[in-house]
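K.L.:
Quick one, structure for this:
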Amino acid sequence: MSNLAEAQQPENTSQQRAPSSERIDDVFARQKAASRTHAYPTAAERIAHLDTLANLLETHQDAIAEAISADFGNRAAQESKVLEIFGLLSGCHYTKKRIKRWMKPQKRHVGLAFFGAKNRVIPQPKGVVGIVTPWNYPLFLALSPAISALAAGNRCIIKMAANSQTLARLMDKLISEAFDDTVLAVIPGVSAQTFTDRPWDHLIFTGSPSTGKTVMETAAKYLTPVTLELGGKSPTIIAEDYDIKTAAERLLFGKFLNAGQTCVAPDYLFVPEQKVPDFIEAAKAIVKARYPRLDTPDYTSVIDEKAYQRLTQTLDDATTKGANAVNLLDEAARDDSLRKIAPHLVCDVKPDMMIMRDEIFGPLLPIKPYRDLDEVIQYINENERPLALYLYSNNKATQDKVIYNTLSGGMCINDSVVHVAQHDMPFGGVGNSGMGHYHGHEGFVEFSKMRPIFQQGPMSGLLMMAPPYGKTFDTMYKAMLKLKL
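P.N.:
Presented below is the predicted three-dimensional model:
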């Protein structure tokens, strides 16, 4: 029997776990205790954890992809493997090669002290990290921050989304077999309120801005530091100089991956006014070649009925208010039984439409024609700061103009979503799209307390300034000012 099939079977009574609320209490308490008695795991221990995780993912990748597809209703195994599993494997490999260097104490300049004093900063593990994940990339968004947290010497407990319980049960089984749960654990079925309402040493949440605010309020009760990855409406700009077909090939790949259910998916598109017809024609040819029919297994279902109805209402709201919805497939616009909506371009959009007010999180792409780049920049800056911003241009002046006149969590030039897969760059939002970041060295730092340690030398220079104050103090103070210590 496969691991997925085993995870879906009811457990024997003797093997049943405690209810999720009791189990989270137990695991949390034991991780807290372990983080205090063994506060600084060695580099070898941290590397071993990442090796174990990588081996688990590679060995069980087919069962994991099957579980993700079961939770969605349909998602191609190839998408899950390349977007979730491979990214995690490469993240493990990248990180474990650098852990020893990242852990080294950093020497710092010494001020206001003399005679051999030393300053250093050591990365101190925070302790127990809680990870709250969404359903859209349920594996990657659970384990990518865990890689950073484990590398920093922490212990982690993961809460997966209610829509990801097939995967949650499978990962609970696999991780429980591979790890002591004082290091890493997945708790299926626990509510977000029960999970977050405790004194974590760090809490990371990925989801909507509204829920992120609630998580932050809960964390504030315990003065728990938080990392929030919140999404938003990520704009995409095709500049005058860039080839329309090339831009369409690249940005539509990122847009329609996972049927648009991606926090960094292009949310709305600026196209030079005279090139809109060319973009629409290019998009039709590209999408038909990639998704020849709506029921292709290569095209992902919308996660659940609530999300499906929200997207159909969003599209209907736009067309009712005068938008022109262009179905990019030569067949029905939707299939209720499969929870699939055909990829659409939506033209003639207005500010009062749902599609321009809310994050879309689906296969609908509004187009905003423009005449001047300044009006594009003004529009972007008048709205909330996005998680991602995409620009298609080979012109250095255009690139610099957009980079230095806008703000966003991250930016990608001449492609879409690929910046998230760069392990040597931080990933995170700004303003309404989040706070904090992880991936690479910045992720290691995010989940560490950079602990300063001052070590006095054989003599203390400060004692030369001790009372009673007089000429000695005045001489020393003038010397310090002159030396600019």
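K.L.:
going forward, measure contacts between C-alpha atoms and count neighbours the same way
P.N.:
Will do.
K.L.:
Would you agree Pro235 is in contact with Leu269?
P.N.:
Yes - at 6.1 Å, Pro235 counts as touching Leu269 under the criterion of CA atoms under 8 Å.
K.L.:
Between the two, which has more neighbouring residues?
P.N.:
Pro235 (23 against 20; other CA atoms under 10 Å).
K.L.:
For that one, give me its contacts.
P.N.:
Pro266, Asp267, Tyr268, Leu269, Phe270, Ile380, Pro386, Ala388, Leu389, Tyr390 (CA atoms under 8 Å, 6 or more residues apart in numbering).
K.L.:
now it: how far from Gln378?
P.N.:
According to CA to CA, to the nearest Å, Pro235 and Gln378 sit 12 Å apart.
K.L.:
Met216 too?
P.N.:
Met216 sits at a distance of 30 Å from Gln378 (criterion: CA to CA).
K.L.:
Just want to know which of these two has more residues nearby.
P.N.:
Met216 (20 against 12).
K.L.:
The more buried one: which element?
P.N.:
helix 209-220 (DSSP states H and E).
K.L.:
returning to what we had before: filter the contacts of Pro235 to the buried ones?
P.N.:
Neighbour counting by 16 or more other CA atoms under 10 Å classes Pro266, Asp267, Tyr268, Leu269, Phe270, Ile380, Pro386, Ala388, Leu389, Tyr390 among the contacts of Pro235 as buried.
K.L.:
Now show me the structure for the sequence below, then we'll compare the two:
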Amino acid sequence: MKNDLPEIAALEALLREQRQAYLRAPYPSWETRAAHLKALSAMLRDNRDALADAMNADFGNRAKEEILLAEFLVLKGEIDGALRHGKRWMKSERRSTNKWLLPARAKVIPQPLGVVGIIVPWNYPILLAGGPLVSALTAGNRAIIKMSELTPRTSALFEQLIAQTFSRDHVTVVNGDAALAAAFSAQPFDHLLFTGSTKVGHEVMRAAAEHLTPVTLELGGKSPAIVGPHARFDNAVDNLVAGKTLNAGQTCIAPDYVLVPRGKEQAFIERARARMTAMYPDFARNRDYTSIISERHFARLQRLVDEAQAAGAQLHPLADGGADAATRRFPLIAVTNAADETALMQEEIFGPLLPIVPYDTLDDAIAWINARPRPLALYLYDDDAATIRRVEQETISGGMAVNETLMHLACESLPFGGVGASGMGAYHGYEGFATFSKMKPVLTQARWNARGLISPPYGKRVNALLKLMLRF
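P.N.:
Here you go, the predicted model:
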């Protein structure tokens, strides 16, 4: 993409510089890759307080403990796992050959792709920049990272720290507005990973198509939770409240709505209110609860509430005190009888609103989920093995957790990614290594082989061999 804007011209020059550096050293050793991972780990460890302070300022309020738990601890697990297993992942893998190719040998070689582009959202800026970077570095790549303009302090500090840790032709952070983001997704990267909304994901994929750039899209959607007929009810409610209030619901895998056995709605609300009070006492002044990232996002949540209420929904605030535009503090609100056509029930909420949908049978709950776009996550609370097996097998989602919320993301050995409208591709652990590698197949034929027996001119010999080879 050609553009006269200085920052876009600089981006294009940076991509050329990294690609030239890749061509000079296309297959770094494990020792080199491990050193890069350790350098990233040390940078994060030494600057976590400064990064947490910057993030707190960007959000208006976000507790340091939440940042360390939800971002730095998860990212540390990613790095530790890569250091434990990366050397083994790099090794070529022997593959079998069919008998007609013998004595040939077959293998698959994991090869670095080159230069990876990573577009980072605002909600977990360090985790969602660092996680893909860990996979890219483990696979031996170079990377350019585009941070979000909605977290300017965090983005600027991360750019500075990356520049101090890595050479410019190895890992670089760029910052800018939506115009730079659009240009970024149109660059001829060897792979592009985008984390963000489904709407913007369409635009990123269209831009990447110009160069046939392969993409991993980590999107969102409406992730359902089912409180099953055999659930430990109080545990389910408590766990859902914890998952929904982390980062004030500004989480791509947050439960977006909850399916509850009909007649249990009020019990759910009462237990959720008690749990919310226990977690965030004196809500209006509580410093553990995260603010909404911007005035625009705060207004969007208020519009969702107002529209749903105007269409007949009932609101059930689960904390004392209402939403405060001055501090962008928005309490958790349960919503019942929300009309299906409202934006609340059609769009990803990305905030502390929790519609409650009653169901009569497990068949009804499964049908409700399957009638909608495939979600990024699905949560089931139930202890019955048959129920768990049915939901595992009869629904499709990017990931699933049983009797837990969000924590499948923290399991570094599990791939993380969406399906359908919630995204494509995956990273974390080995799957992240594979995503940012070309798994190149190689066939090596021996000097003495039977290839000549099936070469022209065709005749009785070849026909006899074909008759033998095509026998079923």
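K.L.:
so who does Leu389 of structure 1 touch?
P.N.:
Neighbouring residues of Leu389 of structure 1 by CA under 8 Å, 6+ apart: Ser234, Pro235, Thr236, Pro266, Ser408, Gly409, Gly410, Met411, Cys412.
K.L.:
Just the buried subset of those, written out for ChimeraX, thanks.
P.N.:
Those of the contacts of Leu389 of structure 1 that count as buried under 16+ other CA under 10 Å are selected in ChimeraX with:
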select :234,235,236,266,408,409,410,411,412
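K.L.:
Now intersect the contacts of Leu389 of structure 1 with the strands, please.
P.N.:
Ser234, Pro235, Thr236, Pro266, Gly410, Met411, Cys412 (DSSP state E).
K.L.:
one step back: out of the contacts of Pro235 of structure 1, who's nearest Gly431 of structure 1?
P.N.:
Nearest to Gly431 of structure 1 among the contacts of Pro235 of structure 1 is Pro386, at 8.1 Å by CA to CA.
K.L.:
Tell me the residue in structure 2 aligned with that closest one.
P.N.:
If you follow Pro386 of structure 1 across to structure 2 using TM-score structural alignment, you land on Pro375.
K.L.:
cool, and Lys275 of structure 1?
P.N.:
Using TM-score structural alignment, Lys275 of structure 1 pairs with Lys264 in structure 2.
K.L.:
Any idea how many residues pack against that match?
P.N.:
Lys264 of structure 2: 14 surrounding residues under other CA under 10 Å.
K.L.:
Not counting its neighbours along the chain, what's nearest it?
P.N.:
Pro358 (7.9 Å; CA to CA, 6 or more residues apart in numbering).
K.L.:
Tell me the spacing between that neighbour and Val227 of structure 2.
P.N.:
Distance from Pro358 of structure 2 to Val227 of structure 2, by CA to CA: 10 Å.
K.L.:
what do you get for Asn403 of structure 2?
P.N.:
Distance from Asn403 of structure 2 to Val227 of structure 2, by CA to CA: 9 Å.
K.L.:
more neighbours, these two?
P.N.:
Taking other CA under 10 Å, Asn403 of structure 2 and Val227 do not tie; Val227 has more neighbours (26 against 20).
K.L.:
Which position in structure 1 pairs with that one?
P.N.:
Match for Val227 of structure 2 (TM-score structural alignment): Ile238.
K.L.:
what's the helix holding Met216 of structure 1 aligned against in structure 2?
P.N.:
Using TM-score structural alignment, helix 209-220 of structure 1 corresponds to residues 198-209 of structure 2.
K.L.:
Give me the residues contacting the matching stretch.
P.N.:
182, 185-188, 192, 194-195, 214-215, 217, 219-221, 421-423.
K.L.:
picking that back up, tell me which residues in the helix holding Met216 of structure 1 are buried?
P.N.:
For helix 209-220 of structure 1, by 16+ other CA under 10 Å, it's Pro209, Gly212, Val215, Met216, Thr218, Ala219.
K.L.:
picking up where we left off before, could you dump the ones in strands among the contacts of Leu389 of structure 1 into JSON lines with distance to Tyr308 of structure 1 added?
P.N.:
Below are those laid out as JSON lines (distance: CA to CA, whole Å):
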{"residue": "Ser234", "distance to Tyr308 of structure 1": "21"}
{"residue": "Pro235", "distance to Tyr308 of structure 1": "23"}
{"residue": "Thr236", "distance to Tyr308 of structure 1": "24"}
{"residue": "Pro266", "distance to Tyr308 of structure 1": "19"}
{"residue": "Gly410", "distance to Tyr308 of structure 1": "28"}
{"residue": "Met411", "distance to Tyr308 of structure 1": "29"}
{"residue": "Cys412", "distance to Tyr308 of structure 1": "29"}
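K.L.:
related to what we said a few turns ago, mutual contacts of Pro358 and Val227 of structure 2, please.
P.N.:
The overlap between the contact sets of Pro358 of structure 2 and Val227 (CA under 8 Å, 6+ apart) consists of Leu259, Val260, Pro261.
K.L.:
Tell me which entries of these lie within strands.
P.N.:
Per DSSP E, the subset of those in strands is Leu259, Val260, Pro261.
K.L.:
now for Val241 of structure 2: what does it line up with in structure 1?
P.N.:
Using TM-score structural alignment, the equivalent of Val241 of structure 2 in structure 1 is Leu252.
K.L.:
Over to Asp384 of structure 2?
P.N.:
By TM-score structural alignment, Asp384 of structure 2 lines up with Asn395.
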